[in-house]
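Undergrad: Sequence unavailable; structure follows:
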């Protein structure tokens, strides 16, 4: 291993990096709660699962940074211990707690992404079957890895790169990466399919908005997957720098799902610009008269009702109800839109067109 970054300095830089990310995460979480609890946008009960998971991720991120601080205090302020002795004691309770918190964070973060995919695909459990298997395998190998840390000889700073510990850790990172790449691809594919349908009905700014929605999902999923890839490569190469990415991932794993929730709730596009007020990316249950490009069969022709989802939907204000002129205008009337989308759904063999 190279000596440019030492064993102790990698832990110090990792603590500093995680602290910066945690500060950003705290602000993002506050915004997320404001969005989810805003009664003007949607009902509280419908967002309880998202509130619970977002809060769980934030609590785990907080616990991880606290444990990291506690180890830093032990390493740099307790006279009878040297930093190397503290950080190379992988089997101590505080070290095991740190590994357990990270593993739990990854499981919850991946679960939230899979739940989002499940919603986007119209609650089709077959779509998420493989991701769920990868989630279970990743969680199992992750906690086996935590146990493997307890048997590393104290003082052996390279013990994490050898033996069964490295095999289990590599497997855990690999399963998590595979699950994230697969689920992000499924969500992107689903939105892309509906983008093609909508382009036949909506032009101009609406087309751009769908493109940005697709970019949002890809960007958000790619950040965590890319970080995990870097982490896996650096760990495989036995470099001390992997600890910096490892601690950062404990915050990134919570930041990315929370960011998706905030961006959808606030109607912000992939380039951080607000949408026009007459065309808003909203959570379900808009208070205005809407034509929702959403199914099961977008509008139910038999009951004359509009069905929505707990996840986000694209809603268009009714110009006849609000006297708002849409620029550019829709290419077809609302009734025609219903007919076209139903016909599209029937032709594709899909009974649901929900997406986030």
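TA: Perfect, I can see it now. Just so we're clear, the structure is a prediction, and the values are computed from it rather than from any experiment.
Undergrad: When you work out contacts or count neighbours from here on, use the C-alpha atoms and nothing else.
TA: Fine.
Undergrad: Stretch 84-98: which residues count as buried?
TA: 84, 85, 86, 87, 88, 89, 90, 91, 95, 96, 97, 98 (16 or more other CA atoms under 10 Å).
Undergrad: Which of the residues you listed sits closest to residue 26?
TA: residue 98 (19.4 Å; CA to CA).
Undergrad: Check the secondary structure at that closest one for me.
TA: Three-state call for residue 98 (DSSP: H, G, I helix; E, B strand; the rest coil): helix.
Undergrad: OK, contacts around residue 8?
TA: Residues in contact with residue 8 (CA atoms under 8 Å, 6 or more residues apart in numbering) are 83, 84, 87.
Undergrad: for residue 290, same thing?
TA: 315, 316, 317, 318.
Undergrad: my read: the last one touches residue 291, true?
TA: Looking back up the chat, that one is residue 318. Yes: Residue 318 lies in contact with residue 291 (CA atoms under 8 Å); the separation is 7.2 Å.
Undergrad: Strands of the stretch 151-300 of the chain, residue ranges please.
TA: 279-283, 290-292, 299-300 (DSSP state E, counting those that start in this stretch).
Undergrad: Next up, a structure to set beside the first:
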């Protein structure tokens, strides 16, 4: 009886968390669309809107379909308790049930596609940060491609293999989630590390204020990336602990939602001005001028961060005037 109470409590809390994240994602998506449309240039706006809308449709639909099937099973269980007829529940959960299997294929494919978009966003940021280094980009692209192919293989096997091979499908499912967690962690750390390394000169020359700004940028990237990784780790841990718990706690809707929430959160915070660019220029040329001539214009294709510091000894009130700092950030990209 205690196990039944624990199972009911955990499942109920899981459903409540899923509903909360569904509502949170709707609000996050609405705010992101508004601020992207009002605060970004046309090129960034089209790119980010395309990412966010696609992610929202895929992630939200996947989580909603999975939750719908879970609610349907709960309704069948309630009918069993009231009518003492097990046949409807057994028919639905039977491996030969085509409708249940088709719904499982649909929400899993939607999740894989959402994960592909999330990987594309992280890979794009790394590509921009690392000065478009082709070897690193190609290796990362191949790894992400093979990872998502593993997910599609699981979908094909789920449709073709008989029920006796469910253990094999479960292992492929876990391998896919573990690979996703590793890929997301590595790409997140590569992005945050390159931001920190590229900003070292600006932080050294401009002091604590700029240092705090870049710390916020790095923290933003790490927090958003690790949200998705944490959900993947939780799903794998719960799946592996199902035998010891005595029941299975399904966290797949949370993973599907986090695949869309994490990248959307980065785009929103960038649009709100947490940073001028979520992916700052990887080459920073800093020039200090003390009342000197204007800096030489950068050649085409270079990225320049010009810092003008001018001192006026005494203003009209007789007080020392604070240094004037002018910044010209060229080719800012997100």
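TA: Received the coordinates, thanks. The shown structure was predicted, so the numbers you read here are calculated from the model rather than taken from an experiment.
Undergrad: How alike are these chains, TM-score-wise?
TA: Once superposed, the chains reach a TM-score of 0.74 (TM-score structural alignment, normalised by the length of structure 2), with 303 aligned residues with a CA RMSD of 4.1 Å.
Undergrad: ok, back up a step: can you redo the strands of the stretch 151-300 of structure 1 as CSV with distance to residue 340 of structure 1?
TA: Converted to CSV, those look like this (distance: least, CA to CA, whole Å):
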stretch, distance to residue 340 of structure 1
strand 279-283, 20
strand 290-292, 13
strand 299-300, 11
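Undergrad: Please name every helix or strand in contact with the top helix by length along structure 2.
TA: In structure 2, assigned by DSSP state H, the helix with the most residues is helix 42-83. Under the contact definition 3 or more CA pairs under 8 Å, 6 or more residues apart in numbering; DSSP states H and E, helix 42-83 of structure 2 sits against helix 2-39, helix 87-93, helix 98-129, helix 252-271.
Undergrad: Can you say which of these is packed in most?
TA: The highest mean neighbour count among these, using mean count of other CA atoms under 10 Å, belongs to helix 252-271: a mean of 25.
Undergrad: Turn the helices and strands packed on helix 42-83 of structure 2 into TSV, columns for distance to residue 180 of structure 2.
TA: Shown next, in TSV, are these (distance: least, CA to CA, whole Å):
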stretch	distance to residue 180 of structure 2
helix 2-39	21
helix 87-93	28
helix 98-129	8
helix 252-271	10
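Undergrad: Nearest to residue 144 of structure 2, out of these?
TA: helix 98-129 (7.2 Å).
Undergrad: Identify, by residue count, the longest helix of structure 1.
TA: Longest helix in structure 1, counting by DSSP H: helix 163-199.
Undergrad: Check the gap between whichever residue in structure 1 pairs up with residue 175 of structure 2 and residue 226 of structure 1 for me.
TA: By TM-score structural alignment, residue 175 of structure 2 lines up with residue 171 in structure 1. Counting by CA to CA, to the nearest Å, the separation of residue 171 of structure 1 from residue 226 of structure 1 is 17 Å.
Undergrad: So which of these two has more stuff around it?
TA: Between residue 171 of structure 1 and residue 226, residue 171 has the larger neighbour count (other CA atoms under 10 Å), namely 19 against 13.
Undergrad: and that one, what is it in contact with?
TA: 138, 141.
Undergrad: for residue 177 of structure 1, same thing?
TA: By CA under 8 Å, 6+ apart, the neighbours of residue 177 of structure 1 are 225, 228, 229.
Undergrad: contacting residues around the first one?
TA: Translated: residue 225 of structure 1. Contact partners of residue 225 of structure 1, counting by CA under 8 Å, 6+ apart, are 177, 180, 181.
Undergrad: Just give me which of those are shared by structure 2.
TA: By both residues aligned by TM-score structural alignment, their matches' CA atoms under 8 Å, the contacts of residue 225 of structure 1 still in contact after alignment to structure 2 are 177, 180, 181.
Undergrad: The match of residue 175 of structure 2 and residue 237 of structure 1: what is the separation?
TA: Look at residue 171 of structure 1 and residue 237 of structure 1: by CA to CA, they are 15 Å apart.
Undergrad: same deal with residue 128 of structure 1?
TA: Residue 128 of structure 1 sits 32 Å away from residue 237 of structure 1, taking CA to CA as the criterion.
Undergrad: Closest to residue 144 of structure 1 out of the contacts of residue 8 of structure 1?
TA: Nearest member of the contacts of residue 8 of structure 1 to residue 144 of structure 1, counting by CA to CA, is residue 87, at 20.3 Å.
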